[in-house]
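Q: Build me a model:
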Amino acid sequence: MAPDTPVDVPARTDRLLLTAPRREDLDDVFTLYSDPQVWEHLPAGRHTDRTQTALLLQRIRDSWDAVGLGSWVARLAGGPDAGRLVGTGGCDLRLGVTWNLSYRLHRRDWGHGYASELTAAAIGAARRRHPDVPVTAYLLEHNVRSAAAAERAGLHLQWRGPDAGNPDPDAVRLLYADRPLSRVVLELLTAT
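A: Predicted structure coming up:
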């Protein structure tokens, strides 16, 4: 799955400029990922050190370099706040078997339709890159906003069960997908 388009070509939605992560994004992305408000559904995921964010951005960049697609850094494309970070999100290859759709937005940007713009762009990019690879969303059951966003994006619940590796033993994970997943893929995705 080698990339066939340059990694640094930005994508656009109606209101967002989407770019592969760059070093200069670190401070803005750390501010987002260290904000407890955006981690209300998984407090243990909050970044407490810039090194965590730098490693995340490098993993995303590695995805771009390896398969020509990964999550984006999403900034406002126009208006008085042009260039302001809205969040991150997109599709990353998960375990080599599915595109994992995800996003994290600043709390001030919730409820404005940015998640829908970002997820539509991500699914479109994943389907153009490799239409034979399923698109999935892996989320906690109590995160009803993310479940609604997955459903609006055309994904359907495929699995519900314990969240492997979550410090909360009662956490329930949901797996959504744009098509039925094989038993082997389901087992692979839900065991990690």
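Q: For the rest of this, base every contact and every neighbour count on C-alpha atoms.
A: OK.
Q: May I ask you to name the longest helix in this protein?
A: helix 50-67 (DSSP state H).
Q: how about the lengthiest strand in the chain: buried residues?
A: Counting residues, the longest strand in the chain under DSSP state E turns out to be strand 85-94. For strand 85-94, a neighbour-count test (16 or more other C-alpha atoms under 10 Å) marks 85-93 as buried.
Q: Kindly report the same for stretch 66-85.
A: In stretch 66-85, counting by 16+ other C-alpha under 10 Å, buried: 67-77, 85.
Q: can you give me the end-to-end distance of that stretch?
A: 25 Å (C-alpha to C-alpha, to the nearest Å).
Q: Let's see this one next, to set against the first:
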Amino acid sequence: MSGHPVLRTERLIMRRWRDADREPFAALNADPQVMEHFPAPLSRAESDALVDRIEAVLDAHGYGFWALEIAATGEFIGMTGLAPVLFDAPFTPAVEMAWRLAPAAWGHGYATEAARRALTFGFAELGLQEIVAITATTNLRSQAVMRRLGMTYDPADDFDHPHLAPGHRLQRHVLYRRQRPA
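A: Purely as a prediction, here's the structure:
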């Protein structure tokens, strides 16, 4: 895919990463509240390495997890987008939709708004037949977003995340699916 799309919604811009995004993204990734449903908060070096991996996926595929900013202010509030699932599971190969927002941006509908735009892009521009979203069973806020996006859940799809040790508090994950509209 040529070029690097900038996706827009009424209130948000989803775009490539800038060096200026690294510091607020590191703060977000170091926040225990944000990282409650992840194995551990990230150090600055780990967060920067994550941005580098995200950018590599964007370069390779023409889509990925875009930096998310408020259109009216230019404020960086996190990330959202689509990326190939990079581990083996009963539902792979698959393209996953995900988001991670700073706490100040919670409760405003930004995750749903950005994810809805990512879904449209995935189906209309990429021609995907299905997009999935996964999270720990404990992450009820993200599961609520998944339901608002019209994603469906089947308990039979629950799985143990292969990157987490047996017995880890976050090992069990749920899978939500959204099929391409007819």
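Q: returning to that earlier point: what about the helix or strand just after the longest helix of the first structure, distance to the chain center?
A: Counting by DSSP states H and E, the next helix or strand C-terminal to helix 50-67 of the first structure is strand 71-76. Taking C-alpha atoms, centre = their mean, to the nearest Å, one finds strand 71-76 of the first structure lying 11 Å from the centre of the chain it belongs to.
Q: just stretch 64-71 of the second structure next, same as before
A: 10 Å.
Q: For that stretch, grab the matching residue range in the first structure.
A: Under TM-score structural alignment, the alignment places stretch 64-71 of the second structure onto residues 70-77 of the first structure.
Q: Give me the contact list for that stretch.
A: With contact meaning C-alpha atoms under 8 Å, 6 or more residues apart in numbering, stretch 70-77 of the first structure is reached by 12, 15-21, 25, 60-61, 63-64, 82-93, 102, 118, 122.
Q: cool, stretch 142-149 of the first structure as well?
A: Taking C-alpha under 8 Å, 6+ apart as the rule, stretch 142-149 of the first structure contacts 41, 115-116, 139, 141, 172.
Q: ranking those residues by neighbours, who comes first?
A: Neighbour counts for the contacts of stretch 142-149 of the first structure, by other C-alpha atoms under 10 Å, peak at residue 115, which reaches 26 neighbours.
Q: Give the equivalent position in the second structure for that residue.
A: Per TM-score structural alignment, residue 115 of the first structure is aligned with residue 111.
Q: State the three-state secondary structure for that match.
A: helix (DSSP: H, G, I helix; E, B strand; the rest coil).
Q: What is the burial count for the nearest residue to it once chain neighbours are set aside?
A: Leaving aside its chain neighbours, residue 111 of the second structure sits nearest to residue 99 (6.5 Å; criterion: C-alpha to C-alpha, 6 or more residues apart in numbering). By the measure other C-alpha under 10 Å, the count of residues near residue 99 of the second structure is 21.
Q: Residue 99 of the second structure belongs to a strand, doesn't it?
A: Yes - assessed by three-state DSSP, residue 99 of the second structure belongs to a strand.
Q: Can you tell me what it aligns to in the first structure?
A: Per TM-score structural alignment, residue 99 of the second structure is aligned with residue 103.
Q: Can you show me the strands along the first structure?
A: With DSSP E as the criterion, the first structure has strands spanning 11-12, 16-19, 71-76, 85-94, 98-105, 135-140, 156-162, 172-177.
Q: looking at those, which is closest to residue 37 of the first structure?
A: Nearest to residue 37 of the first structure, of all those, is strand 98-105, at 10.2 Å by C-alpha to C-alpha.
Q: Run the angle between that closest one and strand 85-94 for me.
A: Interaxial angle, strand 98-105 of the first structure versus strand 85-94 (axes from the mean of the first three to the mean of the last three C-alpha atoms, to 10 degrees): 160 degrees.
Q: which residues are in contact with strand 98-105 of the first structure?
A: Contacts for strand 98-105 of the first structure (C-alpha under 8 Å, 6+ apart): 32, 38, 71, 86-94, 115, 118-119, 122-123, 126, 133-138.
Q: buried sites along that strand?
A: So strand 98-105 of the first structure, judged by 16+ other C-alpha under 10 Å, has buried residues 98-105.
Q: do stretch 29-40 of the second structure as well
A: So for stretch 29-40 of the second structure, counting by 16+ other C-alpha under 10 Å, buried means 29-31, 34, 37-38.
Q: Among these, which one sits closest to residue 164 of the second structure?
A: residue 38 (10.0 Å).
Q: List the residues that contact the residue nearest to the closest one when sequence neighbours are not counted.
A: Sequence neighbours aside, residue 170 is the residue nearest to residue 38 of the second structure in space, at 7.2 Å (criterion: C-alpha to C-alpha, 6+ apart). Taking C-alpha under 8 Å, 6+ apart, we find residue 170 of the second structure in contact with 37-39, 136-138, 164.
Q: quick one: the spatially most central residue of the second structure and residue 2 of the second structure, what's the gap?
A: The second structure has residue 98 as the residue nearest its centroid, 1.7 Å off, counting by C-alpha atoms, centre = their mean. To residue 2 of the second structure, residue 98 of the second structure is 23 Å away according to C-alpha to C-alpha.
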